[in-house]
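[1] model this:
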Amino acid sequence: MAEPFVVFGASGSGSVPIEAALSLLELPYRVEESAPWEGQEAANRLAHINPLRQVPALALPTGELMTESAAILIWLADAYPNARLAPALTDARRPAFLRWMMFVSSAIYALYWIADSPARVIEREEDHAATRARLFDRIARCWEQMGAQLQPGKYLLGEDLSVLDLYVATVSRWSPGRRRFYEVAPGLADIVRRVDADPRLATFWTQRFPFTQGWER
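    As a prediction, this is how the structure comes out:
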């Protein structure tokens, strides 16, 4: 029997949509809890997995290793097309799928590398709070643009839940939080709430990104 998929990540992190996709695909996987933000020692343990010491990463049953959340999600959806977690290559929705997957990754997700630790690029500690506030404003603006340009159905790309829905449902929970997301992208609010409430993911959310009191901030 082939080895299961191995996810390097942590609860509430960028590994969550990957774990959710694996759960929906009913593929065997295990999680290696890896939280590089917990200190240098924890980060160094990831060096042999990802030299950038970042999560998520996914070890395939073949032994090959993937990094970059959007790439992993797209690969999983394409590798198991019967689950319909992404539009097929010939589907008219495919360009929009790729566009918005990369938009979430590059325009929004990437900003958290600075927001999580402004000292990485801003020397003066007294400037860190203002830096975070501006980054969160930028993130909100990006969600606003996405909401203005998408014409969703039951889900972001129509009637089928895709890995894009899992991606957005997770990342939109990070700062500046869901309440602001709902304000700037009201047309997407029902979609992410639908993903939150998907009965297939009820146990998963409880374990990996629980909806604790005040979670929407």
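[2] switch to C-alpha atoms for all contacts and neighbour counts from now on
    Noted.
[3] for A10, what are its contacts?
    A10 makes contact with V16, E32, E33, S34, A35, R208 under the criterion C-alpha atoms under 8 Å, 6 or more residues apart in numbering.
[4] and of those residues, the nearest to A189?
    Nearest to A189 among the contacts of A10: V16, at 19.3 Å, using C-alpha to C-alpha.
[5] and for that closest one, the neighbour number?
    The local packing of V16 (other C-alpha atoms under 10 Å) involves 25 other residues.
[6] and V7, which of the three is it?
    strand (DSSP: H, G, I helix; E, B strand; the rest coil).
[7] give the contact list for it.
    Listed by C-alpha under 8 Å, 6+ apart, the contact set of V7 reads S15, I18, E19, Y29, R30, V31, E32, P56, A57, L58, A59.
[8] please provide the structure for the following sequence as well, for comparison with the first:
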Amino acid sequence: MLTLFHAPGACSLASCIALEETDAEFEIKTVSFADGEQHKADYLRLNPKGRVPALVVNDGTVAAHSKDATSSQGTKGVLTETPAILFYLAQQFPQANLAPLGDNFALAQMQSFNSFLCSTVHVAHAHKLRGARWANKESSYEDMRAKVPENMSTLFTMIEETYLGQPWVLGEQYSICDAYLYTIARWLEGDGVDITAFPRVNAHFKRMEDRPAVQRALRH
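    Down below sits the predicted model:
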């Protein structure tokens, strides 16, 4: 049994989509950012980072972050960080064909793309609302927010022209990269970026919205 802690609109949507693509038995628990649940003691015992996603694994295949996580949740382990959770699901449920597990180079390319989304694209987006992570002055926050459309446009131009295969990120094979890219592409409108400026990304976005797993994930 898997339990995913998820906040609507957050990057945890990618993990929701991946779960829906598998035949896993799972439960989705919503973390209300509006109520600050990610910063409350119960959730911090589970995930001290105070963020989503967090995947509670009951089958003993991963180690818990701490004794507190094991004892308080009665579980074998907790995974955090979207790339780690996505890769775990791809490996744990190979029948879902969510990663090129038999091709080490293609697998590394997949990890490279997901790392880029996590470490660069997501961080560029986060400067809109999370400026306090990097600065103390309101004037700095304003400057960060003003830069977000330019930065996101630059990064999605790179994805459009260099990293996006057809019909899926890795080419013919659908993968966890597609769930992750779709999740971040959903933020473009709020970041002041017109997705139609990127025809390949926009076409990929529409293909993703046609997938039943995506439609189910959006209902969580």
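[9] still on that earlier bit, looking at the contacts of V7 of the first structure, which are in strands?
    Y29, R30, V31, E32, A57, L58, A59 (DSSP state E).
[10] which of those residues are buried? Put it as a ChimeraX command.
    Of those, the buried ones go into a single ChimeraX selection, burial set by 16 or more other C-alpha atoms under 10 Å:
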select :29,57,58,59
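[11] which residue in the second structure lines up with V104 of the first structure?
    When the second structure is aligned by TM-score structural alignment, V104 of the first structure is paired with L117.
[12] does its match touch L181 like I think?
    Yes. If you go by C-alpha atoms under 8 Å, L117 of the second structure and L181 touch, sitting 7.4 Å apart.
[13] middle-most residue in the second structure, spatially?
    Of all residues in the second structure, the one closest to the mean position by C-alpha atoms, centre = their mean is C11, 3.8 Å from it.
[14] thinking that residue is in contact with P53, fair?
    Yes. Using C-alpha under 8 Å, C11 of the second structure is in contact with P53, at 7.3 Å.
[15] between these two, what contacts are shared?
    Common neighbours of C11 of the second structure and P53 are listed as T82 (criterion: C-alpha under 8 Å, 6+ apart).
[16] what is the aligned counterpart of T67 of the first structure in the second structure?
    Under TM-score structural alignment, T67 of the first structure pairs with T80 in the second structure.
[17] excluding chain neighbours, what is closest to that match?
    Nearest residue to T80 of the second structure, sequence neighbours excluded (C-alpha to C-alpha, 6 or more residues apart in numbering): A54, at 4.7 Å.
[18] tell me the counterpart of the one you found in the first structure.
    Per TM-score structural alignment, A54 of the second structure is aligned with A57.
[19] ok, its match - contacts?
    By C-alpha under 8 Å, 6+ apart, A57 of the first structure lies in contact with V7, F8, G9, S15, I49, N50, L65, M66, T67, E68, S69.
[20] how far away is the counterpart of the first one in the second structure from E81 of the second structure?
    V7 of the first structure maps onto L4 in the second structure when the alignment is built from TM-score structural alignment. If you measure L4 of the second structure against E81 of the second structure using C-alpha to C-alpha, to the nearest Å, the figure is 12 Å.
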